[in-house]
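Prediction below, plus the sequence it came from.
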Amino acid sequence: MILTDEQIAALTAAERRELILRLTPDPGGLPSLRTIERIRKWRTALMLVCVAALIPWTVYLAVTLPSHYVARNWVATWVGFDILLLTMLALTAVAGWKRKQLVFPTAFASGVLLICDAWFDVMTSQRGGDLTQALLSAFLVELPLAFILIAGPLRLLRHLAVRHGFIHPHMQLWRMSIPIPDLYPDRKLPPRD
């Protein structure tokens, strides 16, 4: 039996989602739910440890770092950073051109690198023309491009989530859960601690 467009349109979001999952072949090779939960817990714990360690470290740096410092490898640092940024932007362009999902992480990473570039350009510039150029570059080029590179994939991710029935069309992306149980429709996810 083939459903008509009208029958599909009459389905609820939950029914459409169930239909999509039933029509999508099992990807195979996925870790067990128990492994997924264990990895999630360990990664969450690692991030919390990093946050806890970074707070006193940041206070320590604020108190102990000199206000003026002559850096070694200055040229290699900036050229290396720009090569990394160039690589990520090129990967984003290729992934976008070929309509590959790799565009999600590369665009997001490129946007973050542009924000970092703007921050360090402004903060390390000498007053006067150097600082003016850094500010103009940050506000006219780097930050707007970073916004496009971060917001675009997030909007596309939300569109895909709505299209595949994972979220309601009016739900915000940050409220969307990772649909792990849907990968294993016949298994139950262990309760969260």
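On my side now, so go ahead. Residues are numbered from 1 along each chain as shown.

drop to CA atoms for contacts and neighbour counts, all remaining ones
Will do.

how about the helices of the protein, start to end?
5-10, 13-23, 33-64, 74-97, 103-124, 129-137, 143-163, 180-183 (DSSP state H).

quick one: contacts of stretch 102-119?
85, 88-89, 91-93, 95-96, 134-135, 137-138, 142-143, 145-150, 153-154, 157 (Cα atoms under 8 Å, 6 or more residues apart in numbering).

Give me the buried entries from those.
With burial judged by 16 or more other Cα atoms under 10 Å, the buried subset of these is 85, 88-89, 91-92, 95-96, 134-135, 137-138, 142-143, 145-146, 149-150, 153-154.

ok, and which of the helices of the chain has the densest surroundings?
Stretch with highest mean neighbour count among the helices of the chain: helix 103-124 (a mean of 20; mean count of other Cα atoms under 10 Å).

between that helix and helix 143-163, how big is the angle?
160 degrees (axes from the mean of the first three to the mean of the last three Cα atoms, to 10 degrees).

Distance from the chain centre to helix 103-124, please.
12 Å (Cα atoms, centre = their mean, to the nearest Å).

So what angle separates the directions of that helix and helix 74-97?
For helix 103-124 against helix 74-97, the angle by the same axes, to 10 degrees is 150 degrees.

one more structure, for comparison:
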Amino acid sequence: MGGKWALVLLGSSAVLLVPWMVVLAMTLPGSAQVDNWPLAWIGLDVLMAAGCAATALLGLRADPRARLTASATASAAVLDAWFDITTAGTGAPLAEALLCAVAEAALAGACVHFALATDRHRRPAVGTKPSPLR
């Protein structure tokens, strides 16, 4: 029963976000002065690195939770690519952002592939509990 309410909440949130996006599109300025800009970008890369490391470590232990970290890492890579492209200037900065986006898309694709892979022949690592994610 609890899962059904979570799905209703998610669906409602999707619907309610549409008018919010319209408000943002009509009211946000075209540019803004941003404090802590390097920290924001470095933080996103730290998040991706941590996701890659967690996925690798869990995956090497045959821990099914690696699929969860792979999914989260794919999301972070897509977000990074989106912000790289949408905040880049024209010319060389945009070309660099597009090149980075290709690498981030490859990372996201690898993570999604891993997260969706079904390898039922591997047993959980010693000391781990079976997971309902399998």
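Yep, it's here. Quick caveat, the model's predicted, so the values are computed rather than measured.

Excluding residues flanking it in the chain, which one is nearest residue 8 of the first structure?
residue 16 (7.2 Å; Cα to Cα, 6 or more residues apart in numbering).

Counterpart of that neighbour over in the second structure?
Counting by TM-score structural alignment, residue 16 of the first structure lines up with no residue in the second structure.

ok, residue 16 of the first structure to residue 98 of the first structure distance?
29 Å (Cα to Cα, to the nearest Å).

Just give me the residue closest to the centre of the first structure.
residue 108 (5.1 Å; Cα atoms, centre = their mean).

Next one: that one from residue 19 of the first structure, what distance?
31 Å.

and the corresponding residue of the first structure for residue 105 of the second structure, what does it touch?
Using TM-score structural alignment, the partner of residue 105 of the second structure in the first structure is residue 143. Applying Cα under 8 Å, 6+ apart, we find residue 143 of the first structure in contact with 114-115, 118.

Pipe those residues into TSV and attach distance to residue 102 of the first structure per row.
What follows is those, written out as TSV (distance: Cα to Cα, whole Å):
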residue	distance to residue 102 of the first structure
114	18
115	20
118	24
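
Need the counterpart of residue 100 of the first structure in the second structure.
Aligned partner of residue 100 of the first structure by TM-score structural alignment: residue 63.

so how far is residue 69 of the second structure from its match?
Taken as Cα to Cα, the span from residue 63 of the second structure to residue 69 of the second structure is 11 Å.

ok, now residue 55 of the second structure?
In terms of Cα to Cα, residue 55 of the second structure sits 5 Å off from residue 69 of the second structure.

swap in residue 51 of the second structure?
Distance from residue 51 of the second structure to residue 69 of the second structure, by Cα to Cα: 6 Å.

Residue 58 of the second structure too?
9 Å.

Residue 132 of the second structure too?
16 Å.

again, but for residue 52 of the second structure
For residue 52 of the second structure, the distance to residue 69 of the second structure equals 8 Å [Cα to Cα].

Likewise for residue 110 of the second structure?
Residue 110 of the second structure is 12 Å from residue 69 of the second structure, by Cα to Cα.

Same check on residue 107 of the second structure?
For residue 107 of the second structure, the distance to residue 69 of the second structure (Cα to Cα) stands at 13 Å.

Also residue 34 of the second structure?
30 Å.

Please apply the same query to residue 88 of the second structure.
28 Å.

can you check residue 87 of the second structure too?
27 Å.

got it, and residue 61 of the second structure?
Distance from residue 61 of the second structure to residue 69 of the second structure, by Cα to Cα: 13 Å.

Kindly report the same for residue 82 of the second structure.
With Cα to Cα as the criterion, residue 82 of the second structure and residue 69 of the second structure are 20 Å apart.
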